[in-house]
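>>> What follows is a protein structure lacking sequence information:
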């Protein structure tokens, strides 16, 4: 499912326009992104939580040439599924 298909599905469930639903989904994504950018965690009870982590700098290898390269440290985004979400996916 891509974003447009998600907008269509949510609009059909809520009987709202696709434009309004698209704006709402964009606002939710922007709010989650904003909180994660600040280093905070977003918890959606029954669905899961989004958080950030840190990846240390390390030495990698270029697969084409075999030369070593430095890979800089980076922030990562983590998603942990909630129990209700896991149960729904597993058919419990």
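Looks like it arrived, so ask away. Remember, predicted model here, so these are calculated numbers, not experimental data.

>>> CA only for contacts and neighbour counts going forward, please
Fine.

>>> What residue in this protein is the furthest from its centre?
In the chain, the residue that sits farthest from the middle, by CA atoms, centre = their mean, is residue 65; the gap is 33.5 Å.

>>> Tell me how far it lies from residue 57.
As for residue 65, its distance to residue 57 is 21 Å (criterion: CA to CA, to the nearest Å).

>>> Then residue 39?
The separation that residue 39 has from residue 57, given CA to CA, amounts to 19 Å.

>>> now swap in residue 17 and tell me
Counting by CA to CA, the gap from residue 17 to residue 57 is 46 Å.

>>> this is the other structure I want to compare:
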């Protein structure tokens, strides 16, 4: 889903115009960006938490030449999903396949007699 599809879906769900939803979404994203620039975390209860992670300076390698390069320290925005999101992403368990012995054991006796 891209930004315009998200805006469209929110507009349909909230019965608001796309222009209004776009303006609100941009304000939310700007607020998260401003907080991140300050090094603050943004927690959205049930959804997740945006936090700034500090990466130390390190030595890397240029994949094309194999030459060592110095990578400067930096910050990155990380997201950790909340419980509601994690629970929504859980896949249903696949049924476990029965072994041949279990299949024979689960066949009713009357059906087993008909086979013989």
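Arrived safely. Given the structure is predicted, the values throughout are model-derived calculations rather than measurements.

>>> May I have the TM-score of the superposed chains?
Once superposed, the chains reach a TM-score of 0.95 (TM-score structural alignment, normalised by the length of structure 1), with 92 aligned residues with a CA RMSD of 1.2 Å.

>>> Tell me which helix or strand the residue farthest from the centre of structure 1 sits in.
Using DSSP states H and E, residue 65 of structure 1 sits in no helix or strand.

>>> Was I right to think residue 76 of structure 1 contacts residue 52?
Yes. Proximity of residue 76 of structure 1 to residue 52 meets the contact threshold set by CA atoms under 8 Å, at 5.5 Å.

>>> Which one's more surrounded, those two?
residue 52 (17 against 11; other CA atoms under 10 Å).

>>> Go ahead and confirm the more buried one touches residue 80.
No. Using CA under 8 Å, residue 52 of structure 1 is not in contact with residue 80, being 11.0 Å away.

>>> May I have the residues that are in contact with the residue nearest to the spatial centre of structure 2?
For structure 2, residue 81 is the residue whose C-alpha lies nearest the centre (CA atoms, centre = their mean; 6.7 Å). Residue 81 of structure 2 makes contact with 47, 48, 49 under the criterion CA atoms under 8 Å, 6 or more residues apart in numbering.

>>> Let's see that with 10 Å instead.
43, 44, 45, 46, 47, 48, 49, 50, 87 (CA atoms under 10 Å, 6 or more residues apart in numbering).

>>> try residue 83 of structure 1
45, 46, 47, 48, 89.

>>> Could you grab the helix/strand/coil label for residue 53 of structure 2?
strand (DSSP: H, G, I helix; E, B strand; the rest coil).

>>> these two touch, right, it and residue 77?
Yes. With contact defined as CA atoms under 10 Å, residue 53 of structure 2 reaches residue 77; the gap is 6.3 Å.

>>> Return every residue with contacts to both of these two.
Between them, residue 53 of structure 2 and residue 77 share the contacting residues 36, 39, 41, judged by CA under 10 Å, 6+ apart.

>>> ok, and the most crowded of these?
With neighbours defined as other CA under 10 Å, the most crowded of these is residue 36; it has 20 neighbours.
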